[in-house]
Structure formats: structure tokens, C-alpha cells
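Dropping the sequence and predicted coords here.
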Amino acid sequence: MADSVFLALPVSELNQKLNGALPMREARTRDFYLAAQAASHEAGVDQLAEQLGCAPSTLYNKLNPNDETAKLTAEDIIRITRLTGSSAMAEVMARIAGGVFYRLPDLSKIPDAELFDLILDEGSMTGDFHSHLRKFLDDRRLEAAEFARLEQDICAVISGWVEIKARLETMVAS
């Protein structure tokens, strides 16, 4: 299973219900280039260019949003993401799509018996989220620590279901 997944989770409705308690700054193309630059510079542009099979000057040009002659392609973005391990570009793309990016934990080593326990535990994870949400929104306000706890609950539920789906797919008879 992949280490991460691009999830465009709609937040506008939740944000509206929470009276704007979740500030979502509108991401722009410039933000995407800044993310690409940060990932590339952290990995080393010269080394990354070599791995991509291009000259360092070409990669520098592609990372420059003002350069009209060289642009990052979808293949470049995917390869840079894989080579650097950075989710920065995916995070910006998720914001542009009105969502969030979440890196999934590697649960591929969990034995099937534990996977079935995970399926059974999913209901309690969802229950924890609902319980916390009811408690935290009782006063119609959401504190930062409360949001952090809800985010943790949501991520646990999402990663659990994605892992369950992936593992069940491996059990499908061909």
C-alpha cells in the first residue's frame, strides 16, 4: 500500500458550521511553486536534477514560476514527490481543491487477524469522534486543542478505512 493518499476532503460545510473556526487560506499557483522549490532545495536541486535526468539549470527553470519556457509537468511533480518524500505539493493541491492532505501510516505489516480487529474497532473510533465532536461543540466554540483531538480522531477513522479497503482488495479472488 502507498505511504500516503491525496484526499480532497471538503471542509467548507464544516467550516461554515464552526463559524469560520477553521481558517482556510486560499492556495495559489505561487504557493505550489514555493512548495516545489522547498522540496527540491531540501533534497538538493543538483542531485535531484540528476535523478530526474535533466540538467540542474533546467530544473531551476522549471521551479521558477516566472519562467515561461520551462514548466513542471505532472510526471516531474510525481517524480519529485517520490524522490524527495515531500508531501508539500500535494498539501497545496489539496488546499486548492478545498481539502486536506493526510499521510497514511504504514499498516501493511499488520496480520489479517489484527486487520479484522481493526474492522471491529472502526466503530468505536467513529464513536470516539462523534462523542468528542458533541462535547467540544456543546458551547458552539472550538478550541485549538479540541480541534487537534478531532483531527486525530478523523485521521484514525480515514486511515483505518483506507487500510481496510486496501487489505480486502488483496483478498478478492480473481
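Right, received. Where do you want to start? Quick caveat, the model's predicted, so the values are computed rather than measured.

contacts and neighbour counts: CA atoms only from here.
Will do.

Without its sequence neighbours, what residue ends up closest to the most centrally placed residue in the chain?
Centroid-nearest residue in the chain, with C-alpha atoms, centre = their mean: Phe101, separated by 2.0 Å. On the basis of C-alpha to C-alpha, 6 or more residues apart in numbering, the spatially nearest residue to Phe101 that is not a chain neighbour turns out to be Glu91, at 5.1 Å.

same deal with Leu133?
Leu150 (6.9 Å).

Report whether that neighbour is found in a helix, as I expect.
Yes: membership of Leu150 in a helix is supported by DSSP: H, G, I helix; E, B strand; the rest coil.

Centre of the chain to the helix or strand Thr126 falls within, how far?
Here Thr126, judged by DSSP states H and E, is contained in helix 112-136. Offset of helix 112-136 from its chain centre (C-alpha atoms, centre = their mean, to the nearest Å): 21 Å.

Mind giving me the packing neighbours of that helix?
If contacts are counted by 3 or more C-alpha pairs under 8 Å, 6 or more residues apart in numbering; DSSP states H and E, helix 112-136 sits against helix 144-169.

tell me which residues of the helix it packs on are tucked away?
Along helix 144-169, these residues count as buried under the neighbour rule (16 or more other C-alpha atoms under 10 Å): 146-147, 149-150, 153-160, 163-164, 167.

now it and helix 112-136, what's the angle there?
Per axes from the mean of the first three to the mean of the last three C-alpha atoms, to 10 degrees, the angle that helix 144-169 makes with helix 112-136 is 150 degrees.

next up, a second structure to put side by side with the first:
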Amino acid sequence: MPADVTDAAYLIAHNHTGGVRVLAERMGVSANTLQNKLNPNNTTHHLTLRESVALQVMSGNPAILHAMAAALGYTCVPALPDQAAGDPVEAFVALQQEVGEFTSAAADAFRGGKAMVSRNEIKRLQYRYNELISALNQLLATAAARVPAPVEEG
């Protein structure tokens, strides 16, 4: 993930199938206007917040969100759907699987007492970390959905 929001916006559009032209069409703006706003060397035209959200929604790539979070010292995890019908045992098993996947990624990165970790190993660790956090959130949401509503005394 790019660490800079400007780079993230540029890369979203230029790595998207169809590029700037397709995204501009989906967003309802001209391709030239979007291209100018995405140009990191342009000092006069910039994406608005709404355009940044639209760019990410239309591309399916939340890189700007992640770059913003990183700049502020945060990370992002996907929101969970309502877990009222979720199976707590399945959620617990999924959590344990993610613990294993994260542990495996960490072991591979540090195996053999390596002094350095590769960029790909870091990317894998970050991905497994996010999946682990999502599994924790899912288990918590599944448990929270089973808390009985408070009884009102009257």
C-alpha cells in the first residue's frame, strides 16, 4: 500500500482495468479533469474528499483510506455484516485458522534467524494480520449478537 494519499490515488486509477478513462466515466467526470486531479505534480487541481471516496468505491480499491490511516497512525479493517445469525463455533474455528496463518507467515519471515525481512514477507504479514483482526471482530460480533436485550422494568 502506498504511504502517501496522492500516490495512492494516482496508483488506484493507473492500476485499474481501463484506467482513468473508465473510472472518470463511472464517476461522472471528464477523463482529463480526473487525470489532472490525479497528477502528483499538479499544484492547482486536487481530488475532493467526495471524489476520493467515489474513486475508491468505483475501483474497489481502498488505498487512499489505508494511506490516510497510516499517516495518522491507524490501520483499517473491513466492517462486518450483522452477525445475529452467525455460528459462534464457526467464528471461533475461523479465528483459530487465522491465528495459524499469521503464525505461519511470521515463522516464514523470521525462519533461520534472518537479519532482514523482505517486502513480500511484510506484505504477507500485514495481510494475515488484517485477516486475524477481522476474525477477532467477527467472533466478538457473533458473541455480542447473543447478548439478551435489557429487560425494562415498569
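That came through, no problem. Keep in mind that this is a model prediction, so the values were computed, not measured.

Ser87 of structure 1 and Cys54 of structure 1: what is the separation?
In this structure, Ser87 of structure 1 and Cys54 of structure 1 are 22 Å apart, going by C-alpha to C-alpha, to the nearest Å.

between those two, which one's more packed in?
More neighbours surround Ser87 than the other of Ser87 of structure 1 and Cys54, with 21 against 12 (other C-alpha atoms under 10 Å).

Could you find the closest non-adjacent residue to that one?
Distances taken as C-alpha to C-alpha, 6+ apart place Thr81 nearest to Ser87 of structure 1, at 6.6 Å, with adjacent residues excluded.

hang on, that neighbour is in a helix, isn't it?
Yes: when three-state DSSP is applied, Thr81 of structure 1 is found to be in a helix.

Give the aligned equivalent of it in structure 2.
Matched to structure 2 by TM-score structural alignment, Thr81 of structure 1 sits across from Gln56.

Burial check on its match, number of neighbours?
Around Gln56 of structure 2 there are 20 other residues, counting by other C-alpha under 10 Å.

try the one 10 residues further on
Summarising burial for His66 of structure 2: neighbours were counted as other C-alpha under 10 Å, giving 21.

for Ala79 of structure 2, same thing?
Residue crowding around Ala79 of structure 2 was assessed by other C-alpha under 10 Å; the count is 9.

any idea how far it is from Leu136 of structure 2?
If you measure Ala79 of structure 2 against Leu136 of structure 2 using C-alpha to C-alpha, the figure is 12 Å.

before we move on, what about Gln126 of structure 2?
Relative to Leu136 of structure 2, Gln126 of structure 2 is positioned 15 Å away (C-alpha to C-alpha).

do Ile122 of structure 2 as well
As for Ile122 of structure 2, its distance to Leu136 of structure 2 is 21 Å (criterion: C-alpha to C-alpha).

Glu90 of structure 2 too?
According to C-alpha to C-alpha, Glu90 of structure 2 stands 12 Å off from Leu136 of structure 2.

Equivalent analysis for Arg50 of structure 2, please.
Distance from Arg50 of structure 2 to Leu136 of structure 2, by C-alpha to C-alpha: 31 Å.

For Leu80 of structure 2, which non-adjacent residue is spatially closest?
Leaving aside its chain neighbours, Leu80 of structure 2 sits nearest to Gln138 (6.7 Å; criterion: C-alpha to C-alpha, 6+ apart).

Now do the same for that neighbour: its match in structure 1.
Under the alignment (TM-score structural alignment), Gln138 of structure 2 maps onto Glu163 of structure 1.

so that match sits right up against Leu107, yeah?
Yes: distance between Glu163 of structure 1 and Leu107: 7.0 Å, which falls inside the contact criterion (C-alpha atoms under 8 Å).

Trace Glu42 of structure 1 over to structure 2, please.
Using TM-score structural alignment as the criterion, the counterpart of Glu42 of structure 1 in structure 2 is Thr17.

What's the local residue count around that match?
Applying other C-alpha under 10 Å, we find 12 other residues in the vicinity of Thr17 of structure 2.

counterpart of Ala71 of structure 2 in structure 1?
Structural correspondence for Ala71 of structure 2 with respect to structure 1 (TM-score structural alignment): Ile96.
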